[in-house]
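Peer 1: predicted coordinates and the sequence they were generated for:
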Amino acid sequence: MATQTPSAATEEYQPDPKRWTALAVCLVVGFMTLLDVSIVNVALPSIEKGIGASSADLSWVVSGYALAFGLFLVPAGRIGDARGRKVTFIVGLVLFVAASAACGLASGPLTLVIARLIQGIAGGILSPQVSGLIQQLFRGAERAKAFGLFAATIGISTAVGPLLGGVLIQLGGEQHGWRYVFMVNVPIGVIAFVAALKLLPSEPAAERQPLRWSSFDPLGVVLLGLGVVAVMLPLVQEQQWKGSAKWLLLIVAAVFLAAFYFWERRQGRREQQQLVDLSLFRLRSYSLGCIIGLVYFAGFTTIFFIYTLYVQQGLGYSALAAGLAVTPFAVGSAVSARIGGALVGRFGRSLVAAGLLMVVVGMLGAVVASLIVPGHGVGWAAAFPLLIAGLGSGFVISPNITLTLDEVPVKRAGIAGGVLQTGQRIGSAAGIALVGAVFFARVADNPRDWASAFQVGLSVAAALVTVGLIIAIVDAVTARSKESRESVPA
């Protein structure tokens, strides 16, 4: 009778009896970090009144979180893999709760923006630990079910965010209700912290790996961060920094981004850790999928940003009414995301193209609705177009991720997924900066014409999504043509 080697025994999967309760902790924390992406939008007018935030401050509150989140995803994933996901998860959770409290207690715009950046870093630390713990705790059909629950959590957090934000601001009042939006994370985070200590599995000390600065590619993080910030600064500060000298920062951005590219190539040649593994972009499906993800997130995330500002500042909606106004998009996205996951295997990139087309049609439909039904009734008039856009969104995000990672080798799936998510977050940050600049410039030209600012801003956002649509159509047509040629007998 053959004896089992120690290494084989340790590799054998032993289901953790607490895996489903541990998953519940992960989902609660994942819900909390993702909720902070959408819940804040309805709080922006309240923040403006409460602490005198400028248009630039409001842009940084939203885009700064997304940028910091994205930059720390890949390094934090490596830390969790090397030093233990439970420890990294708890550190990220403590930082997120502390930053949320700092946001809620902020006395001025600068304090709030800094706290939001820290909160974004904490979110970036937590996110890869959640997906890593699911992979660690589950196998086979159970893993698929766990990831399905995680996907549903993402959809629910997006749908609930604007409504919950409106309710909290309604409870706290117009002047200080925005503080409740951040402080709600504190009790939830404390409960999750206690549960995480008891329920999350600890890695044996023998499995932990030493960490060096080179393991995180810190120079790559800094170069990419500086490059993106240099692009965003003249856009976000467009109203505050007068004159044209600010646009010279785009040259600075090009230098930093070029330096980032050559640094990452150098790291790859030396087989050292990279923030972005450039060799992945030799895979056509991966490179196209990453571009689609970047431009799509640059376009669609701005809907929540400018629409809630328009209906609250321009039309006098309450925060709760503004939350209700954007709910059709969120609900449509949550509903179709599950369907999209089931259909992507059959339709491939054509499904993504159809979803992008629905988003563009829905966004332009909202613009037309605001022209046909100007004034207070725009919330009802734009509800159906936003529902169409939301349904389309569910056919884009999850299916695009599936297709983008389809040809990536399993051993590189973690880094590939991290880079894809990083691109999405950077796209969100840059898109909010760009569309926000257009929106606020229009308001500055005519402070009474918020409708025009919304229409122009949403049209720019639709143009960004259209770029993704063109890429998806070309990819789908090329793939179909290739299949046709391969099916013809020689």
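Peer 2: Nice, thanks for sending it over. Just so it is clear, the model here is predicted, and its values are computed rather than measured. Numbers count the residues shown, from 1 in each chain.

Peer 1: contacts and neighbour counts: CA atoms only from here.
Peer 2: OK.

Peer 1: so after the host helix or strand of Glu142, what's the next helix or strand?
Peer 2: Of the helices and strands defined by DSSP states H and E, Glu142 is found in helix 140-172. The C-terminal neighbour of helix 140-172 among helices and strands, as given by DSSP H and E, is helix 177-183.

Peer 1: next, the buried residues of that following helix.
Peer 2: By 16 or more other C-alpha atoms under 10 Å, the buried positions in helix 177-183 come out as Gly177, Trp178, Arg179, Tyr180, Val181, Phe182, Met183.

Peer 1: contacts for it next, please.
Peer 2: Applying C-alpha atoms under 8 Å, 6 or more residues apart in numbering, the contact partners of helix 177-183 are 39-40, 43-44, 46-47, 100-101, 103-105, 165, 168-172.

Peer 1: give the next helix or strand downstream of that helix.
Peer 2: Criterion used, DSSP H and E; the element after helix 177-183 is helix 185-199.

Peer 1: mind listing what's buried along the helix or strand just after that following helix?
Peer 2: Counting by DSSP H and E, the next helix or strand C-terminal to helix 185-199 is helix 218-236. Residues of helix 218-236 classed as buried by neighbour count (16+ other C-alpha under 10 Å): 219-221, 223-236.

Peer 1: in addition, the following structure is provided for comparison:
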Amino acid sequence: MPTLPMEEAKTAAPPPDEYRPDPDRWKALAVVLAAGFMTLLDVSIVNVALPSIEQGLHAQANALEWIVAGYALALGLLLVPSGRFGDAHGRRPVFMVGVALFVVASAACALAPTALALVLMRIVQGFAGGLISPQISGLIQSLFRGQERGRAFGLFGSTIGVSTAVGPLVGGALIALFGVHDGWRAVFFVNLPIGAAILLLSRRYLPAPTAAERRPQALDPLGVVLLGAAVLCILVPFIEQRAWHSPLRLALFPLAAALLVAWVLHERRYGRTREPLVSLDLFRIRSYALGAPVGLFYFAGFIAVFFILTQYLQLGLGYPAWKSGLAATPFALGGALVASAGSRQVLRSGPKLVAFGLAMVLVGLAGVWLAVGAHPGHDVALWTALPLLIAGLGGGLVISPNLTLTLSQVPVERAGSAGGVLQTGQRIGTAAGIAITGSVFYTQLASSHGDYASAFRHGIVSIAAFVAAALALVLADVFTRGA
């Protein structure tokens, strides 16, 4: 019997309910994780480069904020529709378009002549990241089953941890190497060789769209508009918290609620005859309905740790960028070390493992709070290293295991849109966490007349509240299951 060429064999793959392992699945995973690493690295590495951008482009404070916020906003807007588009038309082509656009936008960022041009290109970069991210979880869902899927999501979690850890170090090293005035350009140029390699390998190892995926499907344009407008109305008030003081900013929240209600009603009606942007049946899956808010609350705290720690060390104690990045490494590294094992174990242990991880994070945060209170001076990074490592190890038992549990019962044909919804929740949680924790931090900083240690400790309490909310949800799940 003649063998099919690689491309045709993958196109002729069996439907999801007749799963047959793809022999290239681990190589495909390496490709998509490299893309995930690139897009995540671009967040942490740019934060470190902001002072260099300020000097090199004479950028004002609002432009610096939008260099970060524009990326996050554009990413959040595209996650759900691009996930749905990947489900409908094949994840590989959407992934490759996203990577190509990310590379082009990175080159344009590196060559930007003005701060405004850089802001605009960062928004394009965010749209590209929004095309890429849902395809990663969707491809993992379709390529793996059982324990292998847990291991794959664990490696994804490790990628999140490693990219978060090395971003400040790489950014600081590039700026030191190429100079403060133009070192920030190297931060964007570094994406070009990575992205080019990913594109070449994607064509070789990622599965081509199946015949079912190639059939024309409506993409629910009104659903895209309603959800996009709602996400915009949620994210903008958080992002603009420090710059926009008009009552109109807060008025966007009830508008967002009204848009979400309209979106749900539309999705319910649209879904009677066609495939909606997001199938509301997803929220009837217990693991998905509970896991999504857990991720939102945890990301509200997780990312805010790096935000206030950087402020404390760099502004309060005068640490250089690379040194403050090194001080945060134990937290990120702890998560990277246990994420893979945690995702494999969670399929046997269930939500109890996630609850244990969240409790461990709270213990680590309490240790950080005590260490800063006892040793707030220049050697504080040494005293916080162990509790940050404990918190990071706990976090490694939360992010990937919770993602594995949340998506465990989601049909493969809806994996992209389901992953897009989860990641949109994470982006909302991140924006809310930074805004709320930042508000607590800066309010205490002002009232304590510049006491950064006191402001940091108040911020840690705020972060612990988000983690405790996630823990309460998981414990409610554990007890109502009778587990």
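Peer 2: Sure, I can see it. This is a predicted model, so every value here is computed, not measured.

Peer 1: and the TM-score between these chains?
Peer 2: The TM-score (TM-score structural alignment, normalised by the length of the second structure) is 0.84; 471 aligned residues with a C-alpha RMSD of 3.4 Å.

Peer 1: tabulate the buried residues of helix 177-183 of the first structure in JSON lines, adding columns for distance to Asp445 of the first structure.
Peer 2: Converted to JSON lines, these look like this (distance: C-alpha to C-alpha, whole Å):
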{"residue": "Gly177", "distance to Asp445 of the first structure": "30"}
{"residue": "Trp178", "distance to Asp445 of the first structure": "28"}
{"residue": "Arg179", "distance to Asp445 of the first structure": "31"}
{"residue": "Tyr180", "distance to Asp445 of the first structure": "33"}
{"residue": "Val181", "distance to Asp445 of the first structure": "31"}
{"residue": "Phe182", "distance to Asp445 of the first structure": "33"}
{"residue": "Met183", "distance to Asp445 of the first structure": "36"}
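
Peer 1: which single one of those is nearest to Asp277 of the first structure?
Peer 2: Phe182 (35.2 Å; C-alpha to C-alpha).

Peer 1: and the closest one, what pairs with it in the second structure?
Peer 2: Using TM-score structural alignment, the partner of Phe182 of the first structure in the second structure is Phe188.

Peer 1: quick check: that match vs Lys323 of the second structure, distance?
Peer 2: Distance from Phe188 of the second structure to Lys323 of the second structure, counting by C-alpha to C-alpha, to the nearest Å: 21 Å.

Peer 1: what do you get for Ala341 of the second structure?
Peer 2: For Ala341 of the second structure, the distance to Lys323 of the second structure - C-alpha to C-alpha - is 29 Å.

Peer 1: cool, Ala69 of the second structure as well?
Peer 2: Taken as C-alpha to C-alpha, the span from Ala69 of the second structure to Lys323 of the second structure is 24 Å.

Peer 1: which one of those two has more residues nearby?
Peer 2: Ala69 (22 against 18; other C-alpha atoms under 10 Å).

Peer 1: after the helix or strand where that one lies, which helix or strand is next? Please name it.
Peer 2: Here Ala69 of the second structure sits within helix 61-89, counting by DSSP H and E. Per DSSP H and E, helix 61-89 of the second structure leads on to helix 91-110 as the next helix or strand towards the C-terminus.

Peer 1: so how far is whatever helix or strand comes next after that following helix off the chain centroid?
Peer 2: Elements were assigned by DSSP H and E; along the chain past helix 91-110 of the second structure, the next helix or strand is helix 115-143. Distance of helix 115-143 of the second structure from the chain centroid (C-alpha atoms, centre = their mean, to the nearest Å) equals 11 Å.

Peer 1: show me what helix 115-143 of the second structure is packed up against.
Peer 2: In this structure, helix 115-143 of the second structure packs against helix 25-57, helix 61-89, helix 91-110, helix 146-178, helix 415-447, with contacts taken as 3 or more C-alpha pairs under 8 Å, 6 or more residues apart in numbering; DSSP states H and E.
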